[in-house]
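Peer 1: For reference, the sequence and a predicted model appear below.
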Amino acid sequence: MTDATLWTPPGMGDKDKISFLAYREGLPGAANELIKVWLLRALPANRSYTHPQYSLEPFLKFQSAMGQDFGFKREGHGFYYSETVVVLLSSFDQTNLAYFIDYVLAHTKLSEALYQQLESILLEARSEWKVGTQDGSRRLMERVPAAVSEIVERITDKPGAASTLLRKAWNKAFGADSEPGAAYSAAVKAVEVYTGEIFSPNNKIATLGTAIRDFQAKPSKWGFKLGSSESGNLDQLLGMMKLLWHNQNDRHGSPSYQDVSMEEAQAAVLLATTLVGWFDNGLVHRVEQ
């Protein structure tokens, strides 16, 4: 299913359609009942009885992993009936319901049809969450425009350290278990895989900062396929590298230390993806002199 197939009420003008189809932050409450139906299909259960017997394990382990008491108790007969499961699911707020879905995705092997059903529910509800893949497991990931997503998949599917680091950066910036600091750090390291080789080939421990210094010392030693030196293309490239490097405020302890915000991490990952794409395709190169 693509965005173009999403239903809109008849008679809507273009402006109303744009507003109607806009993605909603988090998990829209209007999708809760469909989500519960999906979870009743996805959660491990003994379905050989008229009334399925649901395993306690996902609930108890999720409660433990979250470090929060949701009131999940071990029942005397060792399982929950569907009526109890619905009550337990209804006790979640929207954030914790999203986290529980993510936990189920990460810890339960499901059929491809179930993954697709969940993605359809989320897409039709215009949720910012989608079903993605992280470290070989299906997870909730923040939705980005399809064109961006396709480019990222092509880059991160390639073998090598840069792709691995960039994939980690995306997972930590746009996944349900987000870690902004880890995302920013991985984004910088993904770029450093290339910048050390291109700008500081004789320095085996070159950082992005080192590469910026060597690049800035003699820009004429390098060429960039986008634009020309007369148009300031190398200055623009250098500026992007500086933007990524100088705004990682949690890299060192100092009086000006600041935690990386989610918005900063996502901006950094998008910027790093562009740089990695350019470097990987040989668009930045050393000029023979």
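Peer 2: Looks like it came in fine.

Peer 1: rest of the way, CA atoms for contacts and neighbours
Peer 2: Noted.

Peer 1: since we're on A162, how many residues are nearby?
Peer 2: 24 (other CA atoms under 10 Å).

Peer 1: Confirm that D235 lies within a helix, as I assumed.
Peer 2: Yes - assessed by DSSP: H, G, I helix; E, B strand; the rest coil, D235 belongs to a helix.

Peer 1: Quick one: neighbours of it, just the number.
Peer 2: 13.

Peer 1: Put this next to the first one:
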Amino acid sequence: MKVDLGDLNAFVAVAGAKGFRDGARLSGGSASSLSEAVRRLETQLGVRLLHRTTRSVRPTEAGERLLERLRPALTEVEAALDVVNGFRDRPAGTLKLNVPISAARLVLPSIVPPFLAAYPEISLEVIAEDGFVDVLAAGCDAGIRYDERLEQDMVAVPIGPRVQRFAVAAAPSYLDRRGRPEHPRDLLSHACLRGRFASGSMPPWEFERDGEALRIDVTGQLIVRIGSAADLSVDAAIAGAGVIYLFEDWLRPHLDSGALEPILEPWWPRFSGHFLYYPGRRLLPAPLRAFVDFIQGGG
């Protein structure tokens, strides 16, 4: 049976987006053309692939089985076709990355401009979010995360600084008023600017010195969403509202300017840097291969 590849892609787009309108938005087509393609595919196969209601679209059992086999197959087809890019003077196409907000803020600014300058025919789309994401299901080519959050069966390539630290700081005016902590436990009597993950968890502040590790459950009036609202905490700290605990590189401009004063620096914990991760398949899309080669070559 000869089936049109475009119809198969249309089915995958609609099923993945759980709707014709969202599928059209993500695929760049129109809802009517996707609907016609899926209807044509169902007619050719002689089986219904999608349950359609006025509120939702979801795969039938047959559609689920087809999706399980189609997604990896279509990914390999795209990669195989992309090999042709290797015969071009320069790689071309779109590279889509899913990254944490910290990477968008601290890692990519020094990489993206020279990469785009080196590969003018590559378009880069960056999606910044801090939740756990299946990069393939999200339609991305690769992701950036810390090593302990990497997905299984992925190739990981170091990107950005290899060692980072969390820093603790406050405005000099706040410290003049409330005193300067000499030990992490002193923070229990301070106004601390806390963060909450999207999952609802509120991580303690971690410290380490000479083999001793501490986890302090601080308190304070202000709580922000980790990542997306971190700049609000920074502004509040500069205004004297309390003590902030954040990536050292994020706070560095304010530490250097004197707007924030570092505290408890001997206790600042170190951790390994980010990794670029992507499926370990043999044929990589040319834009992704170019990006991997770029960061491995030091940009």
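Peer 2: Received it, and whenever you're ready, just let me know what you need. Bear in mind the structure is a predicted one, so any value in this text is a computation, not a measurement.

Peer 1: And the TM-score between these chains?
Peer 2: Scored against TM-score structural alignment, normalised by the length of structure 1, the superposed chains reach a TM-score of 0.26; 127 aligned residues with a CA RMSD of 6.4 Å.

Peer 1: Now W278 of structure 1. Nearest residue, chain neighbours left out?
Peer 2: Of all residues not flanking W278 of structure 1 in the chain, V284 sits nearest, at 6.7 Å (CA to CA, 6 or more residues apart in numbering).

Peer 1: Quickly note the distance from that neighbour to E197 of structure 1.
Peer 2: 11 Å (CA to CA, to the nearest Å).

Peer 1: again with R138 of structure 1
Peer 2: On the measure of CA to CA, R138 of structure 1 and E197 of structure 1 end up 34 Å apart.

Peer 1: if you count what's nearby, which of the two comes out ahead?
Peer 2: R138 (20 against 14).

Peer 1: Please, which helix or strand holds the more buried one?
Peer 2: According to DSSP states H and E, R138 of structure 1 maps onto strand 137-142.

Peer 1: And that strand, what's buried?
Peer 2: R138, R139, L140, M141, E142 (16 or more other CA atoms under 10 Å).

Peer 1: A helix includes I151 of structure 1, no?
Peer 2: Yes - under three-state DSSP, I151 of structure 1 sits within a helix.

Peer 1: Endpoints of stretch 170-190 of structure 1, how far apart?
Peer 2: Separation of the first and last residues of stretch 170-190 of structure 1 by CA to CA is 11 Å.

Peer 1: Tell me the buried residues in that stretch?
Peer 2: 170-176, 178-190.

Peer 1: In helices only, show me those residues.
Peer 2: Within these, residues falling in helices by DSSP state H are 170-174, 180-190.

Peer 1: Between which two of those is the distance greatest?
Peer 2: F174 and K189 (17.6 Å; CA to CA).

Peer 1: Just the element for R194 of structure 2, please.
Peer 2: Per DSSP H and E, R194 of structure 2 falls inside strand 192-196.

Peer 1: all strands of the stretch 151-289 of structure 1, in order?
Peer 2: In the stretch 151-289 of structure 1, the strands defined using DSSP state E, counting those that start in this stretch lie at 222-224, 284-286.

Peer 1: Quick one: closest of those strands to T133 of structure 1.
Peer 2: With CA to CA as the measure, strand 284-286 is the member of the strands of the stretch 151-289 of structure 1 nearest T133 of structure 1 (30.4 Å).

Peer 1: mind listing what the residue nearest to W278 of structure 1 touches?
Peer 2: Going by CA atoms under 8 Å, 6 or more residues apart in numbering, V284 of structure 1 touches I198, W222, G223, F224, K225, W278.

Peer 1: Return the distance of it relative to V276 of structure 1.
Peer 2: For V284 of structure 1 relative to V276 of structure 1 (CA to CA), the value is 10 Å.

Peer 1: if we compare the strands of the stretch 151-289 of structure 1, which one ends up closest to F100 of structure 1?
Peer 2: Among the strands of the stretch 151-289 of structure 1, strand 284-286 comes nearest to F100 of structure 1, with 43.9 Å by CA to CA.

Peer 1: tell me what the longest helix anywhere in structure 2 is packed against?
Peer 2: If you go by DSSP H, structure 2 has its longest helix at helix 61-82. Under the contact criterion of 3 or more CA pairs under 8 Å, 6 or more residues apart in numbering; DSSP states H and E, helix 61-82 of structure 2 touches helix 5-17.
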